[in-house]
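Novice: let's see this in three dimensions:
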Amino acid sequence: MTAADREARVVDQVSKQLFIGGRWRDAKSGATFKVEDPSTGSVLCEIADAGTDDAFAALDAATAAQPTWRKHPPRERGEILRRAYELLMERQDDLALLMTLEMGKPLAEAKGEIAYAADFFRWFSEEAVRIEGGYSVSPNGQARFLVMRQPVGPAMLVTPWNFPMAMGTRKIGPAIAAGCTMVLKPAQQTPLSALALADILREAGLPEGVLSVIPTTDAGGVTEPLLRDGRIRKISFTGSTPVGRKLIEQSAEQVLRTSMELGGNAPFLVFDDADLDAAVEGAMMAKMRNIGEACTAANRMYVQAGVADEFARRLTERMGALKIGRGTDEGVQVGPLIDAKAREKVQGLVDDAVNRGAKVMVGGGPSDGDGYFYRPTVLADVPQESQLSHTEIFGPVAPIIPFQTEDEAVAAANDTEFGLVSYLFTQDLGRAFRVSEALDAGMVGLNQGVVSNPAAPFGGVKHSGLGREGGNVGIEEFLETKYVGIAGID
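Specialist: Here you go, the predicted structure:
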């Protein structure tokens, strides 16, 4: 089988319909939209384009299934997730290729994401049987307090294009474990991974109506009516801060539970006592994971003046050696950005920094050929007032900003409305604790360039969001607390 034949096969084996109430169906309007390969600009396939009627059909299915699903034995809910985990791992190669075709990331990274995505199902399969309550005696001894945890109810899940499988499992896993039904709206750019995931969960034994998947080109027209309907009781969203703010406003009418994993502007601090080899390696991971298209990507690299030049030299050498190309090609380390608009944004930020005095060490512009490629770029001596010091880049650009003192570095790192993750490299134990505590972020990577882990709580502060996903607290986002007071006990 040729590479082209295999690519066609993995696309063909995914349903192009909506998944509603456990069944595949066309959009009621008959509308479809095109899914593009960002490395070539060519069309992979056409997908059913959900409208408002389809969204309400999905909500009807979720509402009808909720009373039975909430009573489903926790052990069986966990076993469904465990079977889905095993199916994801068995089909890792095909699912990774599918993701690379619709999103662009190199195949090795896509395989890593499938494993990461599957681990959320494995983690929450174990959490399903650990939903605990409480029992205590009232202070006066005359009553008893019974505390129970129950599913919040039907949930709306909205996922982004940059991690199309992992962001789905990170939300679906705890919802299934908690006993919530779901309506999932995946990103328009990457619906195939979500549709493949729906089929895997169906095969793993998920009952009809528990999960519906409705790709659409009209995100607002599909989600807003559901949020205002009153039957959805929870929304979990990963995406930009402006869209998150809008969804919070819409959720207020029905006082919905909200989880918001929003934008980032991650600082990456390197002190002069750091292990420079480890810092450069960490910078490559924090910057170039997913081609820089990640909310956790290192956005501003603050390097103490004594090591700034050497750090820049080493990072430039590493970035300049990366192989750019279609993610399916052997040895490729940098794929395309998601679309032309994304590439234009990155170029605008680089141009602004250069016009303000930044020095291009490597890269600085798009690469030749088809697709939305941008060369890995290092900018030295970036002014703090440049736009990319305050804007999420979402591309393979590493701006280096020198600093003198610890206080200066912390102040600059915190000078943003965002607070998702910060990175810190130092071998001084006291400094490690001081700076970790001083950074305004929901997560800190101390001497490491990747913080994401299904067993750890993921989320930010300030305008980076509300709530946490993963870890022991991830399931809490899908549970309500009910207190029962028992009187008449002497």
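
Novice: okay, CA-based contacts and neighbour counts for the rest of this
Specialist: OK.

Novice: okay but residue 95 is in contact with residue 114, surely?
Specialist: Yes. The criterion here is C-alpha atoms under 8 Å, and residue 95 meets it with residue 114 at 7.2 Å.

Novice: list residues touching both of these two?
Specialist: residue 88 (C-alpha atoms under 8 Å, 6 or more residues apart in numbering).

Novice: identify all contacting residues around stretch 387-401.
Specialist: By C-alpha under 8 Å, 6+ apart, the list of residues contacting stretch 387-401 reads 263-265, 287-288, 291-295, 297-303, 308, 312, 337, 342-343, 345-346, 349-350, 352-353, 374-384, 416.

Novice: so of those residues, which ones are in helices?
Specialist: Those of the contacts of stretch 387-401 mapping onto helices are 287, 288, 308, 312, 342, 343, 345, 346, 349, 350, 352, 353, per DSSP state H.

Novice: which two among those are spaced furthest apart?
Specialist: Farthest apart among the ones in helices among the contacts of stretch 387-401 by C-alpha to C-alpha are 308 and 342. That separation is 29.0 Å.

Novice: which one's more surrounded, those two?
Specialist: The neighbour comparison of residue 308 against residue 342 (other C-alpha atoms under 10 Å) goes to residue 308, with 21 against 17.

Novice: now the second one, please; I'll put the structures next to each other:
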Amino acid sequence: MSQIVKIKIAATGRTIELPTGLFINNEFVPSVDSQETLSAINPATEEEICKVVAASEKDIDLAVKAARAAFKNTWGKNVTGFERSRLLYKLADLIERDQQELAELETLNNGKPVRIARDFDIGDTVQCLRYYAGWADKILGETIEVDNKTKLAFTRADPIGVCGQIVPWNYPIMIWAWKVAPALAVGCTVVMKPSELTPLTALKLSQLVKEAGFPPGVVNTVPSLGHVGGAALAAHMDVDLVAFTGSTVTGKKIMEAAARSNLKKVLLELGGKSPNIIFESADLEQAATWAVLGTLSNSGEDCTAGSRVYVQESVYDKFIDLLIEKVKSTPVGDGFDDAVTNGPVISKTHFDRVWGHIESGKREGAKILVGGERRVGSGYFIDPTVFVDVKQDMKIVNEEIFGPVLAVGRFSTEEEAIELANNTRYGLGAGLHSRDANQAMRVSLALDAGTVWVNQYDILHNNVPFGGKKQSGIGRELGKQGLDEYISVKAIHWNFGEKASWPV
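Specialist: Now for the predicted structure:
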């Protein structure tokens, strides 16, 4: 049994008891060969919350073996869809029961406002688990007509097996559900590597997995550094699929390791530099609101952030006035303050990275209309920053910043807007705002992205597939398509009449 820490939430007076060990076979355990730990930091204060055990490669191997044993003996094809459904519903109920505690723990370790963590991230998590719980007893094959007199052909939808899942620090609970829920629904087992920056809620969720009644080994949690845990899962010969959300650079490394090992399936949701187009026919008030939501939500730490806004020249000045007014009214501060919309960014390293982009925008000649000044005091806080007069070759236009930084450009024609929007190596999301229905349809079809929002931005639903094109990823999460990623289709040919002869 690993150590239990008592985490005091000063803002609410709550004390949370949390195991700090690795979760393998439904037990929290120390590392078998390492004394390494991960330090969980509060980004609003820069203070350490606690330390958790860091998994070694041997620990990862033990977790994979536990997942394989569960897949063969107590999960996989051994459990009915009705039972998988029941357990997923139970887990959703437990998360809903503990939503306030989970939200406070998320805010402490991630920085996002408690009310947003509770009402949006955890609310979505509960819905996601229930959505896939509803699918668990509806995993169907099909019969295929080939020769009704002598042969029957049919398919089975089998679980793919042991899944290594790697989740990022920007949505630690929600993306955990996006990966775990469809995998468990079809009968896969999971080895989960949370971000080394935000391991705390993954450990709390592991407690709830056990309380819900999942058999040992079905879900295993191995906090670790990326070059240890992530690399080990990608290269492991007994992992059948690796699902990763994070940077394109790391995604390429995972894909290479997967190919060099056992050619395992990869599911990658990677970076983005998403455009958001404002046409002259748009409701400008609403377009400005969506532009702010689409860029500043989650402190800009969002793969689909619409951080490239292109505005038609005829309405540019009016739109900019509306945009700046809304950006200036965005409160930034500690996530335990109910009035706050944006918390800190995740870490000192990331803080410096975002500031590097802001400084590059200044050097390259972009004009700042709001923000762009460092705050004094503790915490990794960055005020929303808006650049205008941007050019397509600027770093702030081409590279994913993952912070509250918005670059605004102009365009004249619809064709120019499409060309500017598609001029990127990414293809995760895109948005457009227009009250001209024909234009909205033309442009949405022309935009080269996995998700296109029309007259809104960055709103996802559990029953709608999500994923990228180009260097923004491979595969889809959410919806029926997200379920299919964890299924291996087996074709069965059954002869009941035809006699074999040789030579033919």
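
Novice: need the contact list for the aligned partner of residue 454 of structure 2 in structure 1.
Specialist: Alignment note (TM-score structural alignment): residue 454 of structure 2 maps to residue 446 of structure 1. With contact taken as C-alpha under 8 Å, 6+ apart, residue 446 of structure 1 is in contact with 423, 424, 425, 426, 432, 436.

Novice: try residue 248 of structure 1
Specialist: Counting by C-alpha under 8 Å, 6+ apart, residue 248 of structure 1 touches residue 258.

Novice: what residue of structure 2 matches up with it?
Specialist: Using TM-score structural alignment, residue 248 of structure 1 sits opposite residue 255 in structure 2.

Novice: how close does that match get to residue 36 of structure 2?
Specialist: According to C-alpha to C-alpha, to the nearest Å, residue 255 of structure 2 and residue 36 of structure 2 sit 27 Å apart.

Novice: the helices in the stretch 51-200 of structure 2, which residues?
Specialist: 57-73, 81-97, 99-110, 114-116, 123-135, 174-186, 200-212 (DSSP state H, counting those that start in this stretch).

Novice: redo those helices as TSV? Include distance to residue 41 of structure 2 and mean neighbour count.
Specialist: As requested, these are exported to TSV (distance: least, C-alpha to C-alpha, whole Å; neighbours: other C-alpha atoms under 10 Å):
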stretch	distance to residue 41 of structure 2	mean neighbour count
helix 57-73	24	22
helix 81-97	23	20
helix 99-110	6	24
helix 114-116	16	23
helix 123-135	23	23
helix 174-186	20	26
helix 200-212	10	21
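
Novice: relative to residue 482 of structure 2, which of those helices is closest?
Specialist: Nearest to residue 482 of structure 2 among the helices of the stretch 51-200 of structure 2 is helix 174-186 (6.8 Å), distances taken as C-alpha to C-alpha.

Novice: give the aligned range of the closest one in structure 1.
Specialist: Counting by TM-score structural alignment, helix 174-186 of structure 2 falls onto residues 166-178 of structure 1.

Novice: average distance between that stretch and structure 2?
Specialist: Superposed on structure 2, stretch 166-178 of structure 1 shows a mean distance to its aligned partners of 0.5 Å (mean C-alpha distance after the TM-score superposition for structure 1).

Novice: what lies in contact with that stretch?
Specialist: Defining contact as C-alpha under 8 Å, 6+ apart, one finds that stretch 166-178 of structure 1 is touched by 70, 74, 77-78, 81, 113-114, 116-118, 120-121, 124-125, 127-129, 131, 150-151, 155, 157, 159-160, 181-182, 194, 236, 238, 454, 469-470, 474-475, 478-479.

Novice: ranges for the helices of the stretch 351-500 of structure 2?
Specialist: According to DSSP H, counting those that start in this stretch, the helices that the stretch 351-500 of structure 2 contains are 395-398, 414-422, 437-446, 479-484.

Novice: distance from the last one to structure 1 after superposition?
Specialist: Right, the one you point to is helix 479-484 of structure 2. Using mean C-alpha distance after the TM-score superposition for structure 1, the mean distance for helix 479-484 of structure 2 is 0.9 Å.

Novice: the shortest one too?
Specialist: After superposition onto structure 1, the mean distance of helix 395-398 of structure 2 to its aligned counterpart is 0.7 Å, using mean C-alpha distance after the TM-score superposition for structure 1.

Novice: quick one: that helix to chain centroid distance?
Specialist: Taking C-alpha atoms, centre = their mean, to the nearest Å, the mean C-alpha location of helix 395-398 of structure 2 is offset from the chain mean by 23 Å.

Novice: likewise the last one?
Specialist: Going by C-alpha atoms, centre = their mean, the spacing between the C-alpha centre of helix 479-484 of structure 2 and its chain's C-alpha centre is 15 Å.

Novice: so what secondary structure elements neighbour that helix?
Specialist: If contacts are counted by 3 or more C-alpha pairs under 8 Å, 6 or more residues apart in numbering; DSSP states H and E, helix 479-484 of structure 2 sits against helix 174-186.

Novice: so the helix it packs on versus helix 81-97, what angle?
Specialist: Per axes from the mean of the first three to the mean of the last three C-alpha atoms, to 10 degrees, the angle that helix 174-186 of structure 2 makes with helix 81-97 is 160 degrees.

Novice: quick one, what contacts the equivalent of residue 84 of structure 1 over in structure 2?
Specialist: In structure 2, the residue paired with residue 84 of structure 1 is residue 91, using TM-score structural alignment. By C-alpha under 8 Å, 6+ apart, the contact list for residue 91 of structure 2 reads 129, 208, 209, 212.
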